[in-house]
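Novice: Give me a model of this one.
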Amino acid sequence: MTAAPQAAAAAPPGAARLMAELADTGRDAARGGYSRPVYSTAEHELREWFLDQARQRGLDTETDRNGVLWAWWDAGHGARQDAVVTGSHLDSVPGGGAFDGPLGVASALAAVDHLRNRGLTPRRPIALAVFPEEEGSRFGVACLGSRLLTGGIDPDKARNLRDPDGNTFADVAAAAGLDPRFIGPDPEVLGRIGTFVELHVEQGRGLVDLDRPVAIGSSILGHGRWRLTVAGQGNHAGTTLMEDRRDPMLAAAAIVQAVRDVALRHPGARATVGRMVPVPGGTNVIASSVTLWLDVRHADDAVTAAVVERIHAEALRAAAAEGCTVTLGEESLSPTVHFDPALRARLGDLLPEAPVLDTGAGHDAGVLAAGLATAMLFVRNPSGVSHSPEEHVEDDDAEAGALALADVLEGLAGRGDG
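Specialist: Predicted coordinates for the structure are as follows:
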């Protein structure tokens, strides 16, 4: 049974105060910042924190079969249909910033407080959602939770994904309380969502340069992840002459350079190798293989494909020069997303001072956009840096974001109390 909403407190905690409650969870002493991979101890603590916060507000909580957390403000509607949904994620990249993901969750809770203080009884249900494995930092597929929900990834592929320690997603999900047999497309859950609005820290300098605290999202650049594996011959570092080597590390180094060079030849492209793992990884061992993870993004999906094709050609050339071979495999691919224009225009009416910005970062809102009306709000990041401990949001901007989200939720859900 849906819990009855509690009376509003005299003063809402606000997004900044809620964020402060998370400051010690998942700190990474080695990398700096935070490391909160999905279903880790840190991310589990954050999930429990969200559920507790939602229950304190009288919201009815549940976890769906894909591990998405839901908190419902039904306001006596009974049927959960055509809901206005907001939320984000709680996992992080290794050594990431404090705000990427959690700000959207904290702001959603704060927005509910603001709406309660305004005496709102929403005409449409409002729900808060937390999606697992948005960053893909543990299992390599970004937005895994929302992809499973929408059918954007085959469940068998998801079940067999492995983390760096060799654990399958099926085993990790089962340990977290899910039944991996039932992960995958969930039309019933999707059918409840009428509109989805995600608030997120801006991961660039757009709002800094415009001197505004909050922006409306217009689009997400097309982006994908690929795995390049260079195979050579493992051998002894001291007894193998330089001319007798088939060293995949040398080919990998040339590929990293080629990635930058290819991207620079395509204006607007971004291509990155952020992770490289040699096998076996000994200091006095010539590697037998090296795996590189490639991230490529561009607003034009054809350019993204061309960049990857050119990088693959350069990788084949670099591997052959060292007597090695290379294989390329796609891990995930998301085409450029343009958020629903009618919804974006409605947000513009509700937030007339907010500029409109695109982003090069992927989000669950982009995955959901394939079948739902979705939108995004961005909150100013004065450093302009993200996926790094330097990521930051000032308290006043966090409050401005939560208030903007409250205005949007009120405008979309409407008042059911006359």
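Novice: When you work out contacts or count neighbours from here on, use the C-alpha atoms and nothing else.
Specialist: Will do.
Novice: Residue 195: neighbouring residues, count only.
Specialist: 22 (other C-alpha atoms under 10 Å).
Novice: Quick check: which helices or strands does the strand or helix carrying it pack against?
Specialist: Per DSSP states H and E, residue 195 falls inside strand 193-201. In terms of contacts (3 or more C-alpha pairs under 8 Å, 6 or more residues apart in numbering; DSSP states H and E), strand 193-201 is packed against strand 83-89, helix 102-117, helix 364-368, strand 373-379.
Novice: how does it look with 10 Å?
Specialist: Counting contacts by 3 or more C-alpha pairs under 10 Å, 6 or more residues apart in numbering; DSSP states H and E, strand 193-201 is packed against strand 83-89, helix 102-117, strand 126-131, strand 214-220, helix 341-350, helix 364-368, strand 373-379, helix 395-413.
Novice: One more sequence to fold, the one below, so I can look at both together:
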Amino acid sequence: MAPTKQLVLEAIKAVDSGRIASKFNAISRIGSTESGLNRLAYSESNKEALDLVTSWMREADLEVGIDPICNVFGTTRGAGKGKSVLTGSHIDSVIDGGRFDGTIGVVAGLECMRVISELGLRTKSQIELVVFAGEESSRFAFGTIGSKAIVGDLRIEQLYRLKDHDGLVLADVVRRFGGDPDRIADCRRKASEIGSMIELHIEQGPVLERIGKSIGVVNDIVSIDRLVLKIQGETIHSGGGLASMRRDALAGAAEVVLFVERMNKRYPNIRATAGNIQASPGTLNAVPGSATVGLDLRVLGDRRKYLAFLRLGVRRICQKRKLTFEFANVFHQDAQRMSRRIIGVISKIAREMKLDPYRISSFGGHDSLVIAKVAPVGMIFVPSIRGISHNWNESTDMKHVRLGTQLLLASLLDLAGLS
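Specialist: A predicted model of the protein is given here:
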């Protein structure tokens, strides 16, 4: 057997599921509440968890760095100075979220780095474990903050404009967290600095579990559009006016929600969600004269077709009810194909490990999607039990996490090259 292949096999065997579980359980306690994990971006619990991960990086003999937006990097020592190979994910959560989303990718990446350090492996390119800042959009209605800064897609004026539900400005929050929002230009990494990236993540869907696969290799990440629909009717006394006279904006919004549900059933290549709804004046003695619906549309394919279908459905509902409406597209992210080369590397190694990988599309947004703008990127999925995510019941079997970590490690060593 070739020496390089033997070293990789030794590294794979050295992956310790007990160590992975121990670290996962330790970090999962931070931000845990009765309703779920509440470790929002740039919160105190996020800082506590980040400090813990940073201490683990140092224990693994990694060179630790933090950029102005508070991305944390742990880099292997003694490696060559070629383009870096990145891995990692995020540890911030949605409101009342689950423990596995993002965190598994960080803990798995840390285990890979620890094995590399313990075995004294040297690579031609350095490997960096990245804990991306602010991946989730729950706090500031704006996500993948850290990865956007890395690729140069984050502007200073955005940091001073975005606010959370308490009115706190993102720039001020970053500064209190230990960052420097006025230096975000220093976060940008040149394409010449990043050779590739692989992110390990839970699927956040039911496909792998249903077909009995342990590993998914991501083909692409779908487009994402977030829209605010404002419906205008007329406010009148709840005791006055016949049903035929009412221009009830909330009733129209409710019909839109059901239309969105029907879209999901009709088109398997989309995920359409009405995530929130508000009515005004919001009292029991008045027919709502206005209503606002927050919509999320994720499309595998031509997004314009389904946006047009959604708008047509809303128009028909509002015309029937004598309501007016307006749409605002508050967020858009293009679909992104993963690198064929990285897919090939991961798939080949998975087959050598007898894992029978399944090619899959991701309906979740990830930092990998952003990094793909400057470097070849791949993703490894492990199954989500019952497909549940963004929920305290989110879970993944640790045997699948170990397999995913072993595949991640072997793939990183292949890309970085053993010296």
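Novice: Output the helices and strands packed on strand 193-201 of structure 1 in JSON lines; the columns should cover mean neighbour count and distance to residue 19 of structure 1.
Specialist: Listed next are those as JSON lines, based on neighbours: other C-alpha atoms under 10 Å; distance: least, C-alpha to C-alpha, whole Å:
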{"stretch": "strand 83-89", "mean neighbour count": "27", "distance to residue 19 of structure 1": "13"}
{"stretch": "helix 102-117", "mean neighbour count": "26", "distance to residue 19 of structure 1": "6"}
{"stretch": "strand 126-131", "mean neighbour count": "26", "distance to residue 19 of structure 1": "15"}
{"stretch": "strand 214-220", "mean neighbour count": "24", "distance to residue 19 of structure 1": "18"}
{"stretch": "helix 341-350", "mean neighbour count": "17", "distance to residue 19 of structure 1": "25"}
{"stretch": "helix 364-368", "mean neighbour count": "24", "distance to residue 19 of structure 1": "21"}
{"stretch": "strand 373-379", "mean neighbour count": "26", "distance to residue 19 of structure 1": "14"}
{"stretch": "helix 395-413", "mean neighbour count": "22", "distance to residue 19 of structure 1": "9"}
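Novice: Which among the ones you listed is found nearest to residue 318 of structure 1?
Specialist: strand 214-220 (32.2 Å; C-alpha to C-alpha).
Novice: Tell me the first helix or strand C-terminal of the closest one.
Specialist: strand 222-231.
Novice: Which parts of structure 2 are helices?
Specialist: Using DSSP state H, the helices of structure 2 run over 3-14, 17-28, 44-59, 103-118, 145-151, 156-161, 170-177, 207-211, 249-266, 303-320, 340-352, 367-371, 398-416.
Novice: Of all these, which one comes closest to residue 225 of structure 2?
Specialist: helix 303-320 (8.6 Å).
Novice: Okay, buried residues for the closest one please.
Specialist: Within helix 303-320 of structure 2, the residues that count as buried by 16 or more other C-alpha atoms under 10 Å are 303, 306-307, 310, 313-315, 317-318.
Novice: As JSON lines, those with distance to residue 183 of structure 2 would be great.
Specialist: Listed next are the buried residues of helix 303-320 of structure 2 as JSON lines, based on distance: C-alpha to C-alpha, whole Å:
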{"residue": "303", "distance to residue 183 of structure 2": "35"}
{"residue": "306", "distance to residue 183 of structure 2": "39"}
{"residue": "307", "distance to residue 183 of structure 2": "37"}
{"residue": "310", "distance to residue 183 of structure 2": "41"}
{"residue": "313", "distance to residue 183 of structure 2": "45"}
{"residue": "314", "distance to residue 183 of structure 2": "43"}
{"residue": "315", "distance to residue 183 of structure 2": "45"}
{"residue": "317", "distance to residue 183 of structure 2": "48"}
{"residue": "318", "distance to residue 183 of structure 2": "47"}
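Novice: Closest one of these to residue 341 of structure 2?
Specialist: The closest of the buried residues of helix 303-320 of structure 2, once distances to residue 341 of structure 2 are taken by C-alpha to C-alpha, is residue 303, at 26.1 Å.
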